[in-house]
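**Student:** Provided below are the primary sequence and the corresponding predicted coordinates.
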Amino acid sequence: MRETIHTRAMTAADWPAVEGIYAEGIATGNATFQDRAPSWAEFDSGKIPDLRLVATDAKGELIGWVAAPQTSSRPVYRGVIEHSVYVAEAARGSGVGHLLLADFVTASEAAGVWMIQSAIFPENLASLALHAAHGFREVGIRERIGRMSFGPWAGQWRDNIFVERRSDVAGTT
């Protein structure tokens, strides 16, 4: 897979493709409560620059991305992030998510991150399996944490499974 799929740092020039993949995830109804992709300015201001990666295929087409903000501005939570990983519809099931998440974990540990967390809809079985394969554990279920505002799910309350992966970079494990 590494021979045909590569990861690299995300740039502003990647935004149209990243936004398109984000929109595909939103359309599934099982990726996020967001009803639209943010603008580049919103995305850029909210994500840690060194922890934004994209995956490209052998033709150089962008087929996935991963990024994360800090979970809090409070110093006590420095080193705790909540990430999102999205794979283009046409590339799902091909290992892109595994490559992105593996490289993201490596980059986050190099940056001193000791906990990566995420909230995943219970119906998103592929994401739950992906995260479990990379050492994430289920911490709990946040029941009726948010109400969908779009599509056939509009008005429905949804649960999230909260997952985390702890690293020993700060001697915390």
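**Tutor:** Thanks, I have the structure now.
**Student:** CA atoms for contacts and neighbours, from now on please.
**Tutor:** Will do.
**Student:** Leaving out chain neighbours, which residue sits closest to residue 32?
**Tutor:** Among residues not flanking residue 32 along the chain, residue 26 sits closest, at 6.1 Å (Cα to Cα, 6 or more residues apart in numbering).
**Student:** likewise residue 138?
**Tutor:** Residue 138's closest residue in space is residue 163 (Cα to Cα, 6+ apart), at 4.4 Å.
**Student:** go on, residue 22?
**Tutor:** residue 37 (6.1 Å).
**Student:** That neighbour and residue 21, how far apart?
**Tutor:** Computed as Cα to Cα, to the nearest Å, the residue 37 to residue 21 distance reads 9 Å.
**Student:** which one of those two has more residues nearby?
**Tutor:** Neighbour count, other Cα atoms under 10 Å: between residue 37 and residue 21, residue 21 has more, with 22 against 17.
**Student:** Quick one: list the elements packing against the host helix or strand of the more buried one.
**Tutor:** In the assignment (DSSP states H and E), residue 21 maps to helix 15-28. On a contact count with 3 or more Cα pairs under 8 Å, 6 or more residues apart in numbering; DSSP states H and E, helix 15-28 meets strand 62-67, strand 84-87.
**Student:** picking up where we left off before, the residue nearest to residue 22 is in contact with residue 19, isn't it?
**Tutor:** Yes: here residue 37 reaches residue 19: they are 6.2 Å apart, a contact under Cα atoms under 8 Å.
**Student:** want to compare, so here's the second one:
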Amino acid sequence: MQIRDAEDRDLEGITAIYNDAVAHTTAIWNETTVGIDNRRAWLADRQAAGYPVLVAISAQGEVLGYASFGDWRAWEGYRHTVEHSVYVQGDQRGAGIGKALMTALIDRARAAGKHVMVAGIEAGNIGSIRLHERLGFEQAGLLRHVGTKFGRWLDLAFLQLTLDERSPADRSTGA
């Protein structure tokens, strides 16, 4: 398996993984699947903002999973904090792909001078919560009944990872 930056040739696989999560899981709180043009625009937006989109690629060139991060909130005071997402093909979960993607994504966030990485995870997704905890994320809060999917209310668990110990005074204003 190889972890690398996503390219246009990966969009079909990224779209399939995204749509599978929409249709079958509570990992994405949308109920409408998207077309490849939607994911193309999403990838272009991430790249234009300077944020990574990483893919895990099998030896045969198949997209097994993807991960990215972006702004936590739009206001300037949050510029050192990012929120991420990571998705793995349904039949590949538990095989270490999510961990490999997350490890590379955390390295990218540190290299970009970010201070905190936030995870918003459906509270019943114990596998994802445990993966994040093994990577050093700590529970930061729980919002009850803030979403709905499949005819039920969903709780949102927040976890966070402090990426460095520098103070805001130690950072350049552009990071």
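**Tutor:** The structure has been received and is ready for your questions. Values in this document were obtained by computation on a predicted structure and should not be read as measured data.
**Student:** Report the TM-score for the pair.
**Tutor:** The TM-score (TM-score structural alignment, normalised by the length of the first structure) is 0.86; 163 aligned residues with a Cα RMSD of 1.8 Å.
**Student:** List the contacts of the equivalent of the residue nearest to residue 138 of the first structure over in the second structure.
**Tutor:** Residue pairing (TM-score structural alignment): residue 163 of the first structure is matched to residue 159 of the second structure. If you count contacts by Cα atoms under 8 Å, 6 or more residues apart in numbering, residue 159 of the second structure has them with 118, 119, 120, 121, 132, 137, 138, 139, 140, 141.
**Student:** Now do the SS call for the first one.
**Tutor:** This points to residue 118 of the second structure. Assigned by DSSP: H, G, I helix; E, B strand; the rest coil, the conformation of residue 118 of the second structure is strand.
**Student:** so how far is residue 103 of the second structure from it?
**Tutor:** Separation of residue 118 of the second structure from residue 103 of the second structure (Cα to Cα): 14 Å.
**Student:** still on that earlier bit, of the helices and strands packed on helix 15-28 of the first structure, which stretch is the most buried?
**Tutor:** Highest mean neighbour count among these (mean count of other Cα atoms under 10 Å): strand 62-67, with a mean of 25.
**Student:** Quick one: residues in contact with stretch 71-87 of the second structure.
**Tutor:** For stretch 71-87 of the second structure, the external contacting residues (Cα under 8 Å, 6+ apart) are 17-18, 21, 65-70, 98, 101-102, 109, 113-120, 175.
**Student:** buried residues in it?
**Tutor:** Within stretch 71-87 of the second structure, the residues scored as buried using 16 or more other Cα atoms under 10 Å are 71, 72, 79, 80, 81, 82, 83, 84, 85, 86, 87.
**Student:** Can you get me a residue count around the counterpart of residue 29 of the second structure in the first structure?
**Tutor:** Counting by TM-score structural alignment, residue 29 of the second structure lines up with residue 33 in the first structure. Using other Cα under 10 Å, residue 33 of the first structure is surrounded by 16 other residues.
**Student:** How about residue 119 of the second structure: what's its closest non-neighbour residue?
**Tutor:** Distance criterion Cα to Cα, 6+ apart; nearest residue to residue 119 of the second structure, sequence neighbours excluded, is residue 159 at 5.1 Å.
**Student:** Looks to me like the one you found is in a strand.
**Tutor:** Yes: membership of residue 159 of the second structure in a strand is supported by three-state DSSP.
**Student:** contacting residues around residue 158 of the first structure?
**Tutor:** Contacts for residue 158 of the first structure (Cα under 8 Å, 6+ apart) come out as 121, 143, 144, 145, 146, 147, 148.
**Student:** Count the neighbours of residue 117 of the second structure for me.
**Tutor:** Per other Cα under 10 Å, the neighbour tally for residue 117 of the second structure reads 24.
**Student:** now swap in residue 60 of the first structure and tell me
**Tutor:** 11.
**Student:** My reading is that it lies in a helix. Confirm?
**Tutor:** No: the assignment for residue 60 of the first structure (three-state DSSP) gives coil, which keeps it out of a helix.
**Student:** From residue 151 of the second structure, how far out is residue 145 of the second structure?
**Tutor:** Residue 145 of the second structure is 12 Å from residue 151 of the second structure, by Cα to Cα.
**Student:** Those two: who's more crowded?
**Tutor:** Looking at residue 145 of the second structure and residue 151 with other Cα under 10 Å, you find the greater number of neighbours at residue 145, namely 11 against 6.
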